[in-house]
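[1] Output the structure for:
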Amino acid sequence: MPDGARRRWSVAREAHADPQVAVGCRVPHRQQATPSFADAYRGGTLDDAFAIAPSDVDAALVAERPVQRDALVSALRAAHAVWGARDAARSSLEKLAHPEARVVVTGQQIGWLLGPTFTLSKAATAISLARRLDTPERPVVPVFWMATQDHDVDEMDHAWLLGRDERLTRLSIGVPAGPAVGRAALDPADVVEARSALRRLDGAGEHADDVDALLAEACEGQRWSDGFARLMLRLFGDAGLLVVDPLDPAVAVLWRDALERELDDPGMSAAAITKAGSRLAERGWPPLLGRGDDASNLFV
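    A predicted model of the protein is given here:
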């Protein structure tokens, strides 16, 4: 074995012995008996499961839906002022007020330090798609929905960071279990610890000072959700991204009609979820969600 190859093998072997070290490897591909869900989605096999096929962007752009546009824009304008949104985000609010405006919506749990990297990928993808579809006659605005109503604290109270030594470090934050995470207070001590940990991991890195200043500025508020929103807007606000907090009372009131429908017929949405899961099971994919016959999707 050549010396270079021997050294690479030695590094890979040591890395595999240490679960803290990230290692890339190539795994032989095996043809699945049932196509993957992602392939079926992209290939159009699941189009009949949607009111509008995912690939039919033109139909989605012209679909008419009831919307309380003025109230929504007013609520988002107030929230973005609190979060310190910059000019591009404020411009997106003006575009959203256009009577023909549409949105590209993505979202994720409000993980500590923005959580997993696919949170960033989702935001970047929404921005890219909105830019491609945007026209003066029909503005298209990218929107990030913060899942502030989520209660799964153990999925959001930490972040994994990769140091320069290629070792993973877990940073955790103290959040009480029970209430919606969006209502949780942000402990300044957790912010100080995160900033110190990032300094230790990044050392004298090229962007260390910028990252430290970003975190200090974004997390100066009292609520965890506000810190998340500020971080997202500092990173993506200049690209026109808007952020929505469904726990904001001025936003939450806009879902009143949906909640009233759930109260009037509490089994309707659960039945729809069960039916969709059964259709997936018939095609070879186990359903990821399920609701009991008497279940409701209304949480109090």
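[2] can we go C-alpha only for contacts and neighbour counts from here?
    Will do.
[3] mind listing the strands for the protein?
    Taking DSSP state E as the test, the strands found in the chain are 102-108, 140-146, 158-162, 168-172, 242-244.
[4] ok, now which ones touch the residue positioned nearest the centre of the chain?
    Nearest to the geometric centre of the chain sits Gln108, at 2.4 Å (C-alpha atoms, centre = their mean). With contact set as C-alpha atoms under 8 Å, 6 or more residues apart in numbering, Gln108 has these partners: 119, 144-147.
[5] which one of those sits closest to Arg195?
    Thr119 (20.4 Å; C-alpha to C-alpha).
[6] how about the nearest residue to Glu262, chain neighbours excluded?
    With C-alpha to C-alpha, 6 or more residues apart in numbering as the criterion, Glu262 has its nearest non-adjacent residue at 6.8 Å, and that residue is Leu298.
[7] wait, isn't Val191 in contact with Glu217?
    No: the pair Val191 / Glu217 is not scored as a contact, 10.4 Å apart, by C-alpha atoms under 8 Å.
[8] any idea how far Ala124 is from Trp160?
    20 Å (C-alpha to C-alpha, to the nearest Å).
[9] Of the contacts of Gln108 - the most surrounded one?
    The residue in these with the most neighbours, by other C-alpha atoms under 10 Å, is Phe144 (24 neighbours).
[10] Go ahead and confirm it touches Gly240.
    No: checked against C-alpha under 8 Å, the pair Phe144 and Gly240 is beyond contact range at 10.8 Å.
[11] Second chain to compare with the first, below:
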Amino acid sequence: MPSDCIPFRETNYFSSLICDYLDQKVDLKPFYNRYPSLENFKDQIKEKQGAFSDENRKVLVDALHRQYNEVDNSDETLKNIELLSQPSTFTITTGHQLNLFTGPLYFLYKIISTINLSSTLKKQYPEYDFVPIYWMATEDHDFDEINYFNLFGKKIRWNRADGGPVGVFDTDGLDKVFEIFSSEIGSGNNAERLKNLFKEAYLKHKTLTEATRYLANELFKEYGLVIIDGDDPGLKRLFVPYVKKELLEQTAYKKALPKADGLVASGYKAQVNPREINLFYLGDELRERIIEKDEGYFVNETDITWSKTQILKELSDFPERFSPNVMMRPLYQEIILPNLCYIGGGGELAYWLELKDYFEEVEIPFPMLLLRNSVVIKTQKQSEKIKKLNVSDKELFLKQHELINLKVRKISNIDINFDTQRIHLQEQFKDMFELAEQTDVTFLNAVKAQEIKQLKGLDVLEKRLLKAQKRKLSDHVKRLTNIQNELFPNHSLQERTTNFSEMYLEYGEDLIPMLVEYLDPLNGEFLVLER
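    Okay, the predicted model is just below:
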């Protein structure tokens, strides 16, 4: 089934920061705790076990029981929730926005990476239990990032008024999205299952949080996935001491900013710059920044203000109204979960790498950071086309013009490489240079200029010959272009654009078991699958 594994660096789709992290470059070691190797989990378990209290476990399990009260649970998920009350149980966590109908394919890859790592760790450390966690980003407010998914090159969008955390959005209007989706995917057993999944998730649940929980649970409940919503009063109360510290001391800013500057000094780009206060305030259709000013606090774009005493009372009485931003959300996660490892994409890991000193300051163990699995899936028909075109998996990752030029040169019945002529020309000019050196500098410069001109002329002729051959081989070029566009839509990775429903139409109920079988989160390479 797997046709190739390609180093992330060789795909040219991942930043130097992430590639260097995977290579465990010395310059990056101050930015993380332990690299996620199987052996290193032993010390991570000990560190987290000593720092996570039984009281936190009780609050966590109680919150999960509330959240799963009306969910059709699998025995595996119920078992995992109960296991979280035991001091020998730990979590492996990934997080994702509440994208409509999962959004891009990598939603699946994140969760499957989490499931498979939990399973691998259980085999390595049988005396412990490991629970895969999907953290729903219910408090996120970037509606424009989640209100659509791509299907067959078209964007299917949910149009509604924006404002506040997306998790509490009602699902009004998604019946119109369902009509468009249904007409696009047609009929057949797989299409009908997809329609039913969308209908049950979005037309029979009141909020986006409920719909997303249902959808993720239906896809992964047999693997024991536990889905958590951090927007929970009981869980938020555990976070109160750290919110208070943030309000009074601006700890995240003071500790994360130097780390971000350190990444820049090492030649990388800082993913996120911390604010002085990294908290939002939640209200009806409201999630706005908390800002300190004149020894008091106010909520951006509102008339809400507090003195220092008042905001601390508000925090004590209503902790659920305080929401962490991107810099503090990782800390909140690690406070309420007995977590060992966070699995995310390149952009996520980049901002986690700014947080190690912050975690040390507040005395919370910094989790291991693991890049999620990345996959491109080729159907059987696509694989056959690729073989006929004699294109390797690695060549598919080339920029399109590079791929076309490479293959046209290879299949052309004439040589489109003028290197031999260049060498011959340069040999001829050697004699001219020897003669020129016996005269004055003006003649020498004239010879040099003439050599450059003629070499450029050869470059122009080579390009024109290549262009002519492309026209002659236009059918081959078109087929090359089409197959690469299918696998890399919009010249991007398949997983960042394509919705899982396209793959489900092809593979049906075999899709997720197939991915679970072949995705190895500790493999450290980009996977090409064909079937």
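[12] picking up where we left off before, more crowded one of Val191 and Glu217 of structure 1?
    Between Val191 of structure 1 and Glu217, Val191 has the larger neighbour count (other C-alpha under 10 Å), namely 17 against 14.
[13] wait, what's in contact with the more buried one?
    Taking C-alpha under 8 Å, 6+ apart, we find Val191 of structure 1 in contact with 215-216, 219.
[14] hmm, 10 Å instead?
    113, 173, 197, 215-216, 219-220 (C-alpha atoms under 10 Å, 6 or more residues apart in numbering).
[15] Next: Leu46 of structure 1.
    Going by C-alpha under 10 Å, 6+ apart, Leu46 of structure 1 touches 37-40, 53-54, 279-280, 283.
[16] mind putting these in CSV, neighbour count and distance to Val253 of structure 1 included?
    Formatted as CSV, the contacts of Leu46 of structure 1 follow (neighbours: other C-alpha atoms under 10 Å; distance: C-alpha to C-alpha, whole Å):
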residue, neighbour count, distance to Val253 of structure 1
Phe37, 15, 35
Ala38, 9, 35
Asp39, 11, 38
Ala40, 13, 37
Ala53, 16, 29
Pro54, 16, 29
Arg279, 15, 33
Leu280, 17, 34
Arg283, 13, 39
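[17] what's the closest of those to Pro249 of structure 1?
    Pro54 (31.2 Å).
[18] With adjacent residues omitted, what lies nearest to the closest one?
    In this structure, Pro54 of structure 1 finds its nearest non-sequential neighbour in Asp47, 6.6 Å apart by C-alpha to C-alpha, 6+ apart.
[19] Give the aligned equivalent of the one you found in structure 2.
    Structural alignment (TM-score structural alignment) places Asp47 of structure 1 against Lys29 in structure 2.
[20] Can you report how many residues lie near its match?
    Neighbour number of Lys29 of structure 2 under other C-alpha under 10 Å is 13.
[21] can you check Phe50 of structure 1 too?
    For Phe50 of structure 1, the neighbour count with other C-alpha under 10 Å is 9.
[22] how much distance is there from stretch 94-103 of structure 1 to the middle of the chain?
    Distance, stretch centre to chain centre, for stretch 94-103 of structure 1: 22 Å (C-alpha atoms, centre = their mean, to the nearest Å).
[23] swap in stretch 447-461 of structure 2?
    Using C-alpha atoms, centre = their mean, the offset of stretch 447-461 of structure 2 from its chain centre is 47 Å.
[24] swap in stretch 343-358 of structure 2?
    Taking mean C-alpha positions (C-alpha atoms, centre = their mean), stretch 343-358 of structure 2 and its chain are 11 Å apart.
[25] ok, now stretch 452-463 of structure 2?
    Taking C-alpha atoms, centre = their mean, one finds stretch 452-463 of structure 2 lying 44 Å from the centre of the chain it belongs to.
[26] which bit of structure 1 covers it?
    Counting by TM-score structural alignment, stretch 452-463 of structure 2 has no counterpart in structure 1.
[27] Mind listing what's buried along that stretch?
    Using 16 or more other C-alpha atoms under 10 Å as the test for burial, stretch 452-463 of structure 2 gives 455, 458-459, 462-463.
[28] quick one: which of the residues you listed is nearest Val71 of structure 2?
    So of those, ranked by how close each gets to Val71 of structure 2 (C-alpha to C-alpha), first place is Lys463, at 62.7 Å.
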